[in-house]
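> Could you look at this predicted model? Sequence included:
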Amino acid sequence: MSSPYTRARRKAARAPLASRLLTRARTPRARIAVTLSALATLALVGGAVAGATAAPPEAEVASVRGLEVLKGESSGETGDRAEPQTSRSGERPAPTPSAADVKKQKAAELKKQNAAKAAKAAQKRKAEKARIAKMQAKNPRKIARSMLADFGFGQRQFSCLNSLWVGESNWRWNADNPTSSAYGIPQSLPGSKMASAGKDWKANPATQIEWGLGYIKDAYGTPCSALSFKQGNGWY
């Protein structure tokens, strides 16, 4: 049978370490030091446990991120690190057009140019027709009066000119002599002579008058001299 001292030592050995340390500490200051040491030990143990329990979630997060990267690569969305995709069609050279295609293209361009020229010519003819119609609507005598000074004739010559051309055509721009090829206000013989004054000589009274005044000046000097000649010969 053991002694009381032996039983007391066995009981103390079974007590917790913290209790044994506090029992050995005889002063308050020693007890405080023992308590702080025990807390520090518990903190170290708790940190180790926390680290051990936190490691698996980190690995799990890493694995999830790896899955996201793989998913992004499979869908073609690789983020900023993705290399630019080059279209294979952009690397292919343009096909060389065949001779038939070139010929067809030239024909289409030529057709387009001809259509533009035709439209421009039609617009010009329309404008010319409108100008001539406006001139035909004017009194031809007023046109002649406005041109006298251009040929060096005074206004007193108009009365002779009026008498001369009343007898020839009565101032009609489309007067056509049935017995000859004389035509227009001045009765040019043939009428095509008036083309020297303008290509619109068939319909424009101003062109006919311009030609007629030039002819009178070159052949007779003045309208009165031309009228005097006609009165003596029946023509001028």
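Thanks, I have it.
> contacts, neighbours, all on C-alpha from now
Will do.
> mind listing the helices for this protein?
For the chain, applying DSSP state H gives helices covering 4-14, 17-24, 28-75, 88-91, 99-136, 140-147, 158-168, 205-219, 223-233.
> so how many other residues sit close to Ile132?
The tally of other residues near Ile132 (other C-alpha atoms under 10 Å) stands at 16.
> hmm, back to that, if you compare the helices of the chain, which one is most tucked away?
helix 205-219 (a mean of 21; mean count of other C-alpha atoms under 10 Å).
> list the helices and strands it packs on?
For helix 205-219, the elements it packs on are helix 99-136, helix 140-147, helix 223-233, judged by 3 or more C-alpha pairs under 8 Å, 6 or more residues apart in numbering; DSSP states H and E.
> okay, pairing it with this:
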Amino acid sequence: MNQKKLIVANWKSNPNDLASAVKLAKAIDEKNVVIAPPFPFLPAVYKQLKKSALGAQDLFWADGPYTGEVSAEDLKILKVKYVIIGHSERRKNLKETDEMINLKLGAALKSGLKAVLCVGESVATRKKGIKEAKKFVKKQLVADLKSLKTNSYKLQTNLIVAYEPIWAISTEKGSKPDTPEDAVEMIKFIKGILYSKFHILNPKVLYGGSVTAKNARSFLERKEINGALVGGASLLPLEFRKVINVII
């Protein structure tokens, strides 16, 4: 694994207090790692980071009278370098559409943030077979990246895609483990779309289907997979350290 892999720690709405967030950040701070805590913890977590980059879990596409929203420029003030966009939980629970995600991507890239775009098929779609799953993911990608300048340096260098097979996520009802072979097949397909449709010369695609200390090596040793988007395991310092050790 001579190519640098990236690990993105998505803490979601965890931990429950600031002291725990600070302690966790200190414990998992490492190079080639992005730590994305809840918004209120961003400043305190940033102060603890010596090697990791700071990430956010969402943004809004504009400044102005948008109650409760946080813009790309707001995130930059807080020293954020990466932002997760279009996570399956937001698509499902908050009814985020591809049109909204497209606007968020545009704002993130314009501001110079590195955008981690999440795409992936549901349990129901996957049950229809790999052909339908690929069709669904392609539709997401095309809609999410619509009208973005394909020759833009920022799109070429600052876009990262995270393949998030919802059917393999442990918090989803009816979930089942993915295999490295299936993950590689879909990631190669995604890279093909990014290259052929959007002329991204060196697309980077992470895997985000419940990566743990037990399965991290089997996924991250594959050259087609450029890293991982990690949820629950990133809240457990000892387990997350084992994930990180795979890429060091």
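Perfect, I can see it now. For clarity, every value in this text was computed on a predicted model and none was experimentally measured.
> Drop the TM-score for these two in here.
Overlay of the two chains. TM-score (TM-score structural alignment, normalised by the length of structure 1): 0.19; 80 aligned residues with a C-alpha RMSD of 6.3 Å.
> Would you state the strands of structure 2 in chain order?
Ranges of strands within structure 2 are 6-10, 33-36, 53-56, 82-85, 114-119, 159-163, 204-207, 227-230, based on DSSP state E.
> which strands and helices sit next to the third one?
With contacts defined as 3+ C-alpha pairs under 8 Å, 6+ apart, the packing partners of strand 53-56 of structure 2 are strand 33-36, helix 42-48, strand 82-85.
> CSV for the ones you listed, including distance to Ala27 of structure 2 and mean neighbour count?
Below are these laid out as CSV (distance: least, C-alpha to C-alpha, whole Å; neighbours: other C-alpha atoms under 10 Å):
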stretch, distance to Ala27 of structure 2, mean neighbour count
strand 33-36, 11, 26
helix 42-48, 10, 18
strand 82-85, 20, 26
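> circling back to that earlier point, any idea which of the strands of structure 2 gets closest to Gln140 of structure 2?
strand 114-119 (6.6 Å; C-alpha to C-alpha).
> Show me where structure 2 has its helices.
So, for structure 2 - with DSSP H - the helices run 18-28, 42-48, 72-77, 88-93, 98-111, 123-127, 130-144, 153-158, 180-198, 216-220, 237-247.
> Name the residues of the fifth one that come out as buried.
Applying a neighbour-count criterion of 16 or more other C-alpha atoms under 10 Å, one finds 98, 100-110 buried in helix 98-111 of structure 2.
> how about those residues in CSV, adding distance to Gln140 of structure 2?
Below are the buried residues of helix 98-111 of structure 2 laid out as CSV (distance: C-alpha to C-alpha, whole Å):
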residue, distance to Gln140 of structure 2
Asp98, 7
Met100, 12
Ile101, 10
Asn102, 10
Leu103, 14
Lys104, 14
Leu105, 13
Gly106, 15
Ala107, 18
Ala108, 18
Leu109, 18
Lys110, 21
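> of the residues you listed, closest to Lys23 of structure 2?
Nearest to Lys23 of structure 2 out of these is Ala108 (C-alpha to C-alpha; 28.8 Å).
> my guess is the closest one contacts Leu117, does it?
No. Ala108 of structure 2 sits out of contact with Leu117 when judged by C-alpha atoms under 8 Å, with a separation of 10.6 Å.
> Would you mind giving the helices and strands packed on strand 53-56 of structure 2 as a markdown table with distance to Lys76 of structure 2 added?
Output for these, formatted as a markdown table (distance: least, C-alpha to C-alpha, whole Å):
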| stretch | distance to Lys76 of structure 2 |
| --- | --- |
| strand 33-36 | 14 |
| helix 42-48 | 11 |
| strand 82-85 | 9 |
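> closest one to Val142 of structure 2 among those?
strand 82-85 (14.9 Å).
> and that closest one, what does it pack onto?
So strand 82-85 of structure 2, by 3+ C-alpha pairs under 8 Å, 6+ apart, packs with strand 53-56, helix 98-111, strand 114-119.
> Tabulate the strands of structure 2 in CSV, adding columns for distance to Ile244 of structure 2.
What follows is the strands of structure 2, written out as CSV (distance: least, C-alpha to C-alpha, whole Å):
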stretch, distance to Ile244 of structure 2
strand 6-10, 7
strand 33-36, 8
strand 53-56, 14
strand 82-85, 18
strand 114-119, 18
strand 159-163, 17
strand 204-207, 14
strand 227-230, 10
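> Any chance of the helices and strands packed on helix 205-219 of structure 1 in a markdown table with distance to Ala50 of structure 1 as columns?
Output for these, formatted as a markdown table (distance: least, C-alpha to C-alpha, whole Å):
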| stretch | distance to Ala50 of structure 1 |
| --- | --- |
| helix 99-136 | 80 |
| helix 140-147 | 117 |
| helix 223-233 | 131 |
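> Nearest to Ala8 of structure 1, out of the ones you listed?
Comparing these by C-alpha to C-alpha, helix 99-136 comes nearest, at 116.9 Å.
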